[in-house]
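Peer 1: Sequence plus the predicted model coming up.
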Amino acid sequence: MGINFKNLFTSQKNKSKMGDYQNLDHIDGVAISSISANLYNNSRDDLVMFYFRDGANHASVYTQSKIISENIKWNLSIKNEKVFSLLVNTRNANAFTGLKGFQSMQKLAELVSLGLTEKQKEDDNNPFEITSDQILFGCTGTIGEPYPFEKIKKKLPELFDQIKYTQNKYIWTKAALGIMTTDTKPKLAMAECNIGSSRVKIYGVAKGSGMIQPNMATTLCYIFTDAKISNDILKKLLVKNISNTFNAISCDGDTSTNDMVAIFSTNKATNQKINSISDKKILEFDENLNQVLLDLAKRVVADGEGASKFVTINVNNCSTESDAKKIGFSIANSPLVKTAIAGEDPNWGRIIMAIGKSGIDLDLSKLSVKFGEHKIIINGKLNDKYEENDVKEYMKNYAIDIHVGISTGKKKFTTYTMDLTKKYIEINADYRS
């Protein structure tokens, strides 16, 4: 699959920097293979394997939907401290496929474990015998269609053969492209930081464009680090940092059956053992993990189906963070707000409507609303100096910032969303065509 780097690394949105990509290079302990299994009936990459040659510690958070995909059911059954592979397919969600869908995961896990065990024997002096319960899966695509087990099975030998032990920007980008569905661009992010005196890397890839509304996790996102961190600490770090990153975005208010955010540590770095999430040595890693997750989460919103605007909603001075979050998502998920933004209409009345329907108690005499630096509502009343033409001009920007002040406390929350355009309807009306 060819990659046009000129197009990929140049912003496709007016003033967006979401088209900029960092230089992900090699990370010890991670190998990648990305191929076409013809799941789209064409030659685009649609099957991606992340292979951990010496195993990796891991932690995941999953959708809280009451209907979950068969691959998530499989992943939840895995209790091993280390896993050796994550296999991700696109085009098919393996959701609402019943026993056959789950059995496909069982059979694939067995085939992958056997194939990687042979790969170990070929490439390593001290090979591991990999078992089926050391394999994880990610699936994304259409719900309810039979899982394409035979197509994927047929391509496993090529997938093993194409494993690349040394990574570079091209290989990471190819993998990020291989897990996309309606996305228009791959999503990658990275950071480097210290744990104590040891330098470590944090790399991440994600996919997501539609069916995006967080509930514990959203979309598919995979984080890789060479840090030496236990499963327990990884899980605590992941849960902590999901809150204001992947749980702070919404494209269309819909939570997928397949949502998954996972982190894998290869233990190749020489950092000292971390015994607690409150260990000061982990502070810089914690901050950088949040940075990578937030970067990827914002890229999902910026690439939302049909999006022409990137919207940040800052809700401040609430009694609780929960109240601020409810107001933020009430605004973010309002079709009336989103269409007004798409039309570059400073219809602040729709913001007022969304605040009111959130159900949060407020003192109207203390309410404030700003679009960017333009003060619209002050102390519950329209600003005497409000000039709609100035705000109309502001609404032409790609990035729109909405600020809401409640003045009932000191808690705040920031939500990220997109506008709602005719293109969103076209994409989803033709999704299976």
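Peer 2: It's in.
Peer 1: switch to C-alpha atoms for all contacts and neighbour counts from now on
Peer 2: OK.
Peer 1: quick one: the residue lying farthest from the centre of the chain from Arg350, how far?
Peer 2: When each C-alpha in the chain is compared with the mean C-alpha position (C-alpha atoms, centre = their mean), Asp384 comes out farthest, at 42.0 Å. Going from Asp384 to Arg350 by C-alpha to C-alpha, to the nearest Å gives 19 Å.
Peer 1: for comparison:
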Amino acid sequence: MKDGPVSPLAPARFPDLPAIAGLEAAIGRAGFYKHERPDLLLMRMPAGTRAAGVFTTNAVGSAPTDWCKQVLAATRGSARGLLVNAGCANSFTGDAGDAACKRAVTEASAAIGIEPREMLAASTGVIGVVLDDSKITSALLHMKLDAVSWPKAAAAIMTTDTFAKGAGATCEIDGVKVNIAGIAKGSGMIAPNMATMLAFVFTDAALSAPILKTLLRQETETSFNAITVDGDRSTNDCVLLYATGQAKVPPIADAKDDRLAGFRQALSDVLRDLAIQIVRDGEGATKLVAVNVEGAQSDASAKIIARTICESPLVKTAIAGEDANWGRIVMAIGRADQPVRKDMIAVRFGELYAARDGMVSAEYDEAAMSAYMKRDELEITVTVGPGSGRARMYTCDLTKRYVEINGDYRS
């Protein structure tokens, strides 16, 4: 995080998150930033913890994402440690980056008394710089595990974020109370599959790695894969879900088990909350925008159209200028290269119709539309045909501040 104003869309305060039994954390400063700030997070879970992950589809990837994939595959989801550094992505760094990641993981696992193969890792920051793991080794000497301070943990993983992000929920599985808590970072280089973002979610439920993996993949689609700030997919994105097993849930063998309905909804709520907070902190953002697409040939087609609208620089700059330029939205619908019925296209801002049945709406009111566009949170809904396909995505506006932030990112 660089010094500067907090996003005008930031929540009023960091939420109160439930404690996760068996979870410990330590915060440190390895010095990956010129200014003094925490940039290292180390966490330990009890024996028997299970984990799952969803990772970026960026073809370049990074040393820590490669490490996590290998560990989760080799151990079948048995993991009880997490090491996160901010300030250096350790991506596009070749064999040297892989070796640095392995050394850092080895040192961190030794510091908390677990095996390297039980440790997952994540990095965020500048691409193309090999991780200086000696800084992590030195920082670990001054770090001590304790009860988790969620605000401090969330702050330690920030880069250009202007506020720390957290979300939590409590639910029941077959009559047993379970807690869910998560933190995330992200502000720019945000796009679906995944979105530069990291998210770490923890529950005390006793659930298997296959169930965690299934639930995480499904619920990520309507959360982290339904947001975009600038259309750029990072090399380091990941969402990790840990289950410490301290809440003794009766055995469940299938992710489709009805007893998981409450947990699934709670997990979905936490992931979506974290994802929307990332959009609220979009670099330079002043507007949070939800885009709904209805009447598409399929849900997949609707999502492509929604993403095209969300990522159009012309749409996003019009929103920044509080201009309800619905023609730009129609343009984006058409260039999504999806089946649409031109004579059925409708565009609505909130409850105000700008277009209906393929032309400007008879009730179009420029003054009412201008007043609506001054809001901090906007809802745009488009109808594109007679189909049943629907999608909802979140984005933000594109302002001069975005250019300033990314123009001097490395300086």
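Peer 2: Sure thing, it's come through. No experiment lies behind these values; they were computed from the predicted model shown.
Peer 1: Please state their TM-score.
Peer 2: Between these two chains, after superposing, the TM-score reads 0.96 (TM-score structural alignment, normalised by the length of the second structure); 405 aligned residues with a C-alpha RMSD of 1.5 Å.
Peer 1: sorry, back to before: counterpart of the residue farthest from the centre of the first structure in the second structure?
Peer 2: In the second structure, Asp384 of the first structure lines up with Ala362, judged by TM-score structural alignment.
Peer 1: ok, now Ser36 of the first structure?
Peer 2: Alignment note: Ser36 of the first structure maps to Arg29 in the second structure; criterion TM-score structural alignment.
Peer 1: if you skip the residues just before and after it, what's nearest to that match?
Peer 2: Pro38 (4.5 Å; C-alpha to C-alpha, 6 or more residues apart in numbering).
Peer 1: Can you give me the distance of the one you found to Gln277 of the second structure?
Peer 2: Taking C-alpha to C-alpha, one finds Pro38 of the second structure at 21 Å from Gln277 of the second structure.
Peer 1: tell me the average deviation of the strand ranked longest in the first structure from the second structure after fitting.
Peer 2: The longest strand of the first structure (DSSP state E) is strand 47-62. Strand 47-62 of the first structure, aligned to the second structure and superposed, deviates on average by 1.2 Å (mean C-alpha distance after the TM-score superposition for the first structure).
Peer 1: Point out the other helices and strands that that strand packs with.
Peer 2: Under the contact criterion of 3 or more C-alpha pairs under 8 Å, 6 or more residues apart in numbering; DSSP states H and E, strand 47-62 of the first structure touches strand 30-35, strand 82-89, helix 149-161, helix 169-178, helix 231-242, strand 260-265.
Peer 1: right, so of the ones you listed, which gets closest to Lys325 of the first structure?
Peer 2: Closest approach to Lys325 of the first structure among those (C-alpha to C-alpha): helix 231-242, 13.7 Å.
Peer 1: how far apart are that closest one and its match in the second structure?
Peer 2: Mean for helix 231-242 of the first structure is 0.4 Å (mean C-alpha distance after the TM-score superposition for the first structure).
Peer 1: which residues in the second structure does that helix match up with?
Peer 2: Counting by TM-score structural alignment, helix 231-242 of the first structure corresponds to residues 209-220.
Peer 1: Ok, stretch 347-360 of the first structure next?
Peer 2: Using TM-score structural alignment, stretch 347-360 of the first structure pairs with 325-338 in the second structure.
Peer 1: in the matching stretch, what counts as buried?
Peer 2: Using 16 or more other C-alpha atoms under 10 Å as the test for burial, stretch 325-338 of the second structure gives 325-326, 328-330, 332-334, 336, 338.
Peer 1: ok, back up a step: and the match of Asp384 of the first structure, which of the three is it?
Peer 2: Under DSSP: H, G, I helix; E, B strand; the rest coil, Ala362 of the second structure falls in the coil class.
Peer 1: if we can go back for a sec, now do the match of stretch 347-360 of the first structure: distance to the chain's middle.
Peer 2: Offset of stretch 325-338 of the second structure from its chain centre (C-alpha atoms, centre = their mean, to the nearest Å): 26 Å.
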